[in-house]
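*Asks:* Show me how the following folds:
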Amino acid sequence: MHSPIERLFSLFDQTAVILQEELRCTYLEAVAETGENFFYGDVLQEEVSELNRKRLKNEYRQIQLERFTNEEIRKAFQLAVLKGMKEHTQPHHQMTPDAVSLFLSYLVGKFMNRYFAFTIFDPAVGTANLLTAVLNHLPEKQVKSYGGDIDDLLMKVAYVNANLQKHSIHFFNQDSLQPLFVEPVDVVVCDLPIGYYPNDDNASRFILKAEKGHSYAHHLFIEQSVSYTKEGGYLFFLIPNSLFTSDQADKLHSFVKEYTVVQGLLQLPLSMFKNEQAAKSIFILQKKGSSVKPPKKALLAELPSFSNKQAMQGMMHKIDEWFTTEKQGL
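*Replies:* Below is the predicted model of the structure:
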């Protein structure tokens, strides 16, 4: 017996392969197309031959989406997307590891515990895997969500991904470092795009612009996110461990100190990364506001391997204790 995730992945995969040949497109483009077909229960592409049209419709009919949980749909779709991304070597086509997405979801839930309704924004939403993982773990909440990305294909994948999971996400296909049509939100989650930002003209608007040469995109994303967060709102960033040791770190440090309160820094297990240079941490900030009090002690920890259940339970217990002690008005 195949698991629900395997069955769904098999459907996405087999139908994407048919569409890839028919449409002469990449596998990732075909995944977006088949996801849309599956959602509508029809073959929307006119170029598809009559024979393959019948085959595809037959495949889509075999599986009722309603019988699967959102997490099963997200994980199955994610597997197909990951397969497609292996063909794409662009460095920004990297997906947040699943264990990290789930842990971030847990943290957002803890910090937003006393709120019933709130807004959330991911300015580098990619395929919306991280954002939908967070939404799937807040089923009792009313969450209005937004996602921005400059990559057209990833936006299409994100839109299909959200539809399949029945999440109403407002997407913006644009450079998220340009002015945004988003009201300030309660929560930002972002796996920061790392590297240099090529648009020096636009970068010049930012406090964290480089004095000379290109600015760091990840620094500008932090500043932009803080700008679009309400007073007292929370920001959850996946940052490189080298964030505060780079050549422009002093400026970033001053910015963080002036505009936010550091709530926590959780280092992800090094075993998750190919090398130490690629290692990341979860950085939790709260935007300053009249009622914001800094924690007596920030939540600082090195996370154990996510597969070590006993150590992870111990870590969750420590985090729970931190919330109890700090109260945070939560």
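*Asks:* use CA for all of it now, contacts and neighbours both
*Replies:* Noted.
*Asks:* where do the helices sit along the stretch 201-330 of the chain?
*Replies:* Taking DSSP state H, counting those that start in this stretch to define them, one finds helices in the stretch 201-330 of the chain at 217-227, 249-259, 309-326.
*Asks:* Wait, residue 322 touches residue 296, no?
*Replies:* No: look at residue 322 against residue 296 with CA atoms under 8 Å: they stay out of range, at 10.2 Å.
*Asks:* With neighbour numbers in mind, choose between these two.
*Replies:* Legend: neighbour count by other CA atoms under 10 Å for residue 322 and residue 296, higher for residue 322 (17 against 9).
*Asks:* ok now do that one, which residues does it touch?
*Replies:* Counting by CA atoms under 8 Å, 6 or more residues apart in numbering, residue 322 touches residue 299.
*Asks:* One more, please, to line up against the first structure:
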Amino acid sequence: MLFVKELEIKMQTYYDKLSQAVMLLQKALKTSYTDALAEALTDLANGEVYVENGAPDQDTVEKLKVIYDELKEINLSQTEMKQAITVNIISAQKLDKTEVNKLVTPDTIGLITSLIAYEILNAENVKNFNLVDPTIGTGNLLIEFVEQLKLAGDFKINIAGIDNDDISLGLAKAFTEVMNLNLSAYHQDGIADWQFTDVDMAIADLPVGYYPIDENASRFETKADEGHSYAHHLLIEQTMNSLNENGVGIFVVPSQIFQTDQAKKLSQWMVQNVYLQAVLDLPGNLFASKEAQKAVVILQKHGTKAQQSAKVLMGTIPNTNDPKLFEGFKNQVQDWAKKTFKG
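*Replies:* Below is the predicted model of the structure:
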């Protein structure tokens, strides 16, 4: 208990000191809290205070140097430091009144999706692969996913992220740098043609809503017959089209995705172009209401090593706080992966 209390104090201290640095930068740079947080994380990753056109001023620079030195003295593991930074991001989003689609994805979802990916990669006998998050946001899901995979096995992962919001993307880039991850960040519309190729796996918590640019949507099979198309449908199609043969897409989507007015177009596209390997509702305790409930959908691109699962993995993922039920779920995933994915 004493160790736990000491850890809580260290993490709280890290959070508080990082917050102090962010507030200093926000005032000096006259920017949003989120932008200031990205700046502070970049400073920490680079080991120096970045100054441009005299901002921040020298007095602020000296104060920041003291805080950054104090932060470096706090001995946190990678996992603990990530948790402390994530809380800072959540605070930033509250202060900046960030829209719902851009809010941090809970760590639990990163843990669950990484567990599924681990079993798939093991079944495929893959240790080195290229990973993308086409809607990276703050980077929390991608970082948690990668960190959990690295804890579970000896993987070499090249990571890329796409976002059309430069503030979110800047924060994601800074966050990954502090975590010693080398992110290739692309500021673009994820539904437009990607600026890179050679991607083996995708992980994404997809934003939900209508895509406003009908001209861009017109080239997709999942487009609506009339009116605006669902952005998450287009993103699924674009992502799967952009993966290598046999590539796997792990998507966090609304649980009702196959029951909407545009579900038929999505289903028709899936039947022709990908293998639907799993549909799993996430634990209900992660969401404020039934309407907000999300699921994990796992798709595989056609290829010489790809095959349709004899039995699509379906059901509700148990609460991670119930060890017995969750262990049973892990065994079920392992069995499904061995039968579905080939090395």
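*Asks:* What would you report as the TM-score here?
*Replies:* After superposition, the two chains reach a TM-score (TM-score structural alignment, normalised by the length of structure 1) of 0.94; 329 aligned residues with a CA RMSD of 1.8 Å.
*Asks:* three-state assignment of the residue mapped onto residue 43 of structure 1 from structure 2?
*Replies:* Alignment note (TM-score structural alignment): residue 43 of structure 1 maps to residue 49 of structure 2. Secondary structure state of residue 49 of structure 2, per DSSP: H, G, I helix; E, B strand; the rest coil, is coil.
*Asks:* got a list of what residue 49 of structure 2 touches?
*Replies:* When contacts are counted by CA under 8 Å, 6+ apart, residue 49 of structure 2 touches 43, 61, 64-65.
*Asks:* okay, these in a markdown table with distance to residue 215 of structure 2 and secondary structure next?
*Replies:* Below are those laid out as a markdown table (distance: CA to CA, whole Å; DSSP: H, G, I helix; E, B strand; the rest coil):
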| residue | distance to residue 215 of structure 2 | secondary structure |
| --- | --- | --- |
| 43 | 41 | helix |
| 61 | 47 | helix |
| 64 | 47 | helix |
| 65 | 49 | helix |
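*Asks:* Among the helices of the stretch 201-330 of structure 1, show me which one is buried the most.
*Replies:* Greatest average neighbour count among the helices of the stretch 201-330 of structure 1 goes to helix 217-227 (a mean of 22), per mean count of other CA atoms under 10 Å.
*Asks:* In structure 2, what stretch matches stretch 154-163 of structure 1?
*Replies:* Under TM-score structural alignment, stretch 154-163 of structure 1 corresponds to residues 168-177 of structure 2.
*Asks:* what do you get for stretch 9-20 of structure 1?
*Replies:* Stretch 9-20 of structure 1 covers residues 15-26 of structure 2 once aligned (TM-score structural alignment).
*Asks:* average offset between the matching stretch and structure 1?
*Replies:* Mean deviation of stretch 15-26 of structure 2 relative to structure 1 after superposition (mean CA distance after the TM-score superposition for structure 1): 1.6 Å.
*Asks:* Buried residues, that stretch. List them.
*Replies:* For stretch 15-26 of structure 2, a neighbour-count test (16 or more other CA atoms under 10 Å) marks 15, 17-19, 21-26 as buried.
*Asks:* from those residues, which is closest to residue 185 of structure 2?
*Replies:* Nearest to residue 185 of structure 2 among the buried residues of stretch 15-26 of structure 2 is residue 22, at 22.6 Å by CA to CA.
*Asks:* in the stretch 201-343 of structure 2, which spans are strands?
*Replies:* With DSSP state E, counting those that start in this stretch as the criterion, the stretch 201-343 of structure 2 has strands at 201-205, 210-211, 229-230, 248-254, 274-281, 294-301, 313-316.
*Asks:* now the aligned residue in structure 1 for residue 243 of structure 2: how far from residue 190 of structure 1?
*Replies:* Under the alignment (TM-score structural alignment), residue 243 of structure 2 maps onto residue 229 of structure 1. According to CA to CA, to the nearest Å, residue 229 of structure 1 stands 13 Å off from residue 190 of structure 1.
*Asks:* Same question for residue 66 of structure 1.
*Replies:* Computed as CA to CA, the residue 66 of structure 1 to residue 190 of structure 1 distance reads 29 Å.
*Asks:* So for those two, which residue has more residues nearby?
*Replies:* With neighbours defined as other CA under 10 Å, residue 66 of structure 1 and residue 190 compare such that residue 190 has more, 24 against 10.
*Asks:* Run through who's touching stretch 84-93 of structure 1.
*Replies:* For stretch 84-93 of structure 1, the external contacting residues (CA under 8 Å, 6+ apart) are 26-28, 31, 94, 126, 193.
*Asks:* again with stretch 232-248 of structure 1
*Replies:* Contacts for stretch 232-248 of structure 1 (CA under 8 Å, 6+ apart): 104, 108, 111, 185-192, 194, 210, 225-226, 229, 249-250, 252-253, 267, 277-289, 291-292.
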